[in-house]
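> What follows is a predicted protein model with its sequence.
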Amino acid sequence: MTTFATLLYDLDTASGILTITVNRPDKLNALNAATIEDIGTAFGQAQADAKVRGILLTGSGEKAFVAGADIVELAGLDVLAARRAAERGQEIFGRIEAGAKPVIAAVNGFALGGGCELAMACHMRVASSTARFGQPEVNLGLIPGYGGTQRLAQLVGKGKAIELLLTADMVKADQALSLGLVNHVVPQAELLDFCRQLLTRILGKAPLAVGLCLDSVNAYYDQQRHGYQTEAEGFARCFASDDFKEGTTAFLEKRQAAFTGN
């Protein structure tokens, strides 16, 4: 198993829940190139590991989930390097979003810039009451580069996304909830337990069906795919699965289903 310089990787084999923690507390967990590569490697490893059933992503400490990009590193990029960095970040964050295993971002503090983009790439977001969200790139003469302009509009709507992008306003947790940017807001001390409980509920469902739900929703936002067609194909695929047979049999027999993911 790979070890990481910028992340903690902790798999609870009993539950199948993997906790990935961005671990640069002295930098408020800011993203640099090495951290983004570690995130890509960690999620690739998790998707390939049958023991991993769901993923919880958070930040080290209580101040920040990820407070943004490493500005010192960004300031040293030229135009070509900046384009490559944006494309690489988009690719890695896109793989998180496209993964078949559910990912919850446990946002424990500031999620700004690249941190907000990383949280939005996860399938769900749960925020502590002290969390703050924002895309402040225009304050630096920049725009988001890791998919933020696209996912923010998907989550909160075009008009509000444009307002937040152009003003660089920071959004408190309760406002993020009302906008649809996060799914739940809980006290800081309850954040990780709440996320584990939510993942545990999801992991009690048929794994193939869970993955196909994620794929079908993502297809709606992908210009290269047809969402309704993807849904129909996924629906049909379920009928060939052992989990469908088990799920329907368990329902008729009035017992709890024992899904295997096959």
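Arrived safely. Numbers count the residues shown, from 1 in each chain.
> from here on, contacts and neighbour counts on C-alpha atoms
Will do.
> could you pull out the strands for this protein?
Under the criterion DSSP state E, strands of the chain are mapped to 7-12, 17-22, 54-59, 64-66, 103-107, 110-112, 124-128, 132-134, 171-172, 184-186.
> can those go into a markdown table with extra columns for distance to Ile162 and mean neighbour count?
Converted to a markdown table, these look like this (distance: least, CA to CA, whole Å; neighbours: other CA atoms under 10 Å):
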| stretch | distance to Ile162 | mean neighbour count |
| --- | --- | --- |
| strand 7-12 | 32 | 16 |
| strand 17-22 | 28 | 23 |
| strand 54-59 | 27 | 25 |
| strand 64-66 | 22 | 31 |
| strand 103-107 | 22 | 28 |
| strand 110-112 | 16 | 29 |
| strand 124-128 | 21 | 25 |
| strand 132-134 | 12 | 27 |
| strand 171-172 | 14 | 18 |
| strand 184-186 | 23 | 21 |
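> Next up, a structure to set beside the first:
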Amino acid sequence: MFTGMTDLGLRLTVDGPVARVVLDRPEVRNAQTPAMWRALADFGTALPAEVRVVVVSGEGPSFSAGLDRKLIMGEPVDGEEPLLTLGAKPAAEVHETIAGFQAGFSWLRRPEIVSIAAVQGHAVGAGFQLALACDLRVVTPDAKFSMREPALGLVPDLGGTQPLVQLVGYSRALEICATSRWVEADEALQLGLANIVVPAEELADTVKDLSEALLTPLAGAVRETKALLLGAADRSYEEQLKAEREAQTRRLSELLAAFG
């Protein structure tokens, strides 16, 4: 087992095929900072090859209240510049900086892992986008999602826009983002944002059971299936058929090598 504690408000662990990311700043509802995003990107890059499932959760009653409010309001946090100072920098530098932020989220979409967000309480802004970066979301009845960036004059820029549209459709995604309203657990389940809603006392066991179920099939089969599903919306039907043929050919070859 690998266990990592950071002074940035993260607990990062790897135990065989399961890795865990715990946001650990409960005193500020697990508000996030760019330093946390960079640490998450490094963790994703360094994951051992045997990791197949990643569980993301928050310590305490909230998943994450989003970007630390001090950074939004113009105060530095742990040496991090306030967000608005980026507006004075050249566009290329801003793009590079935001790309670094996005890397803390995008690795959760990689085909070789299946990621699960265990969401209780608030999932706001960056917290909502972190949950959206995961493949699956198990939520408690008090879970509340909100995309607050537009209310602050900003856009969601941590990779959340595409999975939101894929899950709920363009029209509903626009309405959720443009109004910055709350989406509570029951509606999240109805819209497809949540896979399942469970009582708070069952959250950990449900995520454990789901993790074990995801580990049952052969890793290559899950990897190829996730890749097929991720790319399906961008392919024509004929292109998807071709992608399926190619993926199955690889699987048959791997199975023959392993068991033939």
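That came in fine, so what should we check first? If you're wondering where the values come from, they're calculated on a predicted model, not measured in any experiment.
> before we move on, back to that, make JSON lines out of the strands of structure 1 and add distance to Val156 of structure 1.
As requested, the strands of structure 1 are exported to JSON lines (distance: least, CA to CA, whole Å):
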{"stretch": "strand 7-12", "distance to Val156 of structure 1": "29"}
{"stretch": "strand 17-22", "distance to Val156 of structure 1": "25"}
{"stretch": "strand 54-59", "distance to Val156 of structure 1": "21"}
{"stretch": "strand 64-66", "distance to Val156 of structure 1": "20"}
{"stretch": "strand 103-107", "distance to Val156 of structure 1": "17"}
{"stretch": "strand 110-112", "distance to Val156 of structure 1": "16"}
{"stretch": "strand 124-128", "distance to Val156 of structure 1": "13"}
{"stretch": "strand 132-134", "distance to Val156 of structure 1": "12"}
{"stretch": "strand 171-172", "distance to Val156 of structure 1": "12"}
{"stretch": "strand 184-186", "distance to Val156 of structure 1": "15"}
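> separation between Ala30 of structure 1 and Thr19 of structure 1?
Distance, Ala30 of structure 1 to Thr19 of structure 1, using CA to CA, to the nearest Å: 18 Å.
> if we can go back for a sec, nearest approach to Thr41 of structure 1 belongs to which of the strands of structure 1?
Using CA to CA as the measure, strand 7-12 is the one of the strands of structure 1 that comes nearest Thr41 of structure 1, at 10.5 Å.
> ok, the counterpart of Cys195 of structure 1 in structure 2 - contacts?
Taking TM-score structural alignment, Cys195 of structure 1 has Val207 as its aligned residue in structure 2. The contact partners of Val207 of structure 2, by CA atoms under 8 Å, 6 or more residues apart in numbering, come to 55, 116, 118, 138.
> May I see those arranged in TSV, with distance to Thr45 of structure 2 as well?
Below are these laid out as TSV (distance: CA to CA, whole Å):
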residue	distance to Thr45 of structure 2
Val55	16
Ile116	18
Ala118	22
Val138	25
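> what about structure 1, which of those hold up?
Contacts conserved in structure 1 for the contacts of Val207 of structure 2, counting by both residues aligned by TM-score structural alignment, their matches' CA atoms under 8 Å: 55, 116, 118, 138.
> tell me, how many neighbours does the closest residue to Met120 of structure 1 other than its chain neighbours end up with?
In space, and not counting its chain neighbours, Met120 of structure 1 is closest to Arg151: 6.5 Å by CA to CA, 6 or more residues apart in numbering. Neighbour count of Arg151 of structure 1, defined by other CA atoms under 10 Å: 18.
> now Gln175 of structure 1
15.
> ok, so what distance separates it from Leu140 of structure 1?
As for Gln175 of structure 1, its distance to Leu140 of structure 1 is 24 Å (criterion: CA to CA).
> Tyr221 of structure 1 now?
For Tyr221 of structure 1, the distance to Leu140 of structure 1 - CA to CA - is 29 Å.
> Stretch 115-135 of structure 1 aligns to what range in structure 2?
With TM-score structural alignment applied, stretch 115-135 of structure 1 matches the range 127-147 in structure 2.
> ditto for stretch 176-184 of structure 1
Counting by TM-score structural alignment, stretch 176-184 of structure 1 corresponds to 188-196 in structure 2.
> can you tell me which helix in structure 1 is longest?
Determined from DSSP state H, the single longest helix within structure 1 is helix 79-98.
> I'd like the distance from it to the chain centre, please.
15 Å (CA atoms, centre = their mean, to the nearest Å).
> residues of that helix that come out buried?
85, 88-90, 92-98 (16 or more other CA atoms under 10 Å).
> These into TSV, with extra columns for distance to Ile202 of structure 1?
As requested, the buried residues of helix 79-98 of structure 1 are exported to TSV (distance: CA to CA, whole Å):
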residue	distance to Ile202 of structure 1
Ala85	34
Arg88	30
Gly89	28
Gln90	27
Ile92	24
Phe93	22
Gly94	22
Arg95	20
Ile96	17
Glu97	17
Ala98	17
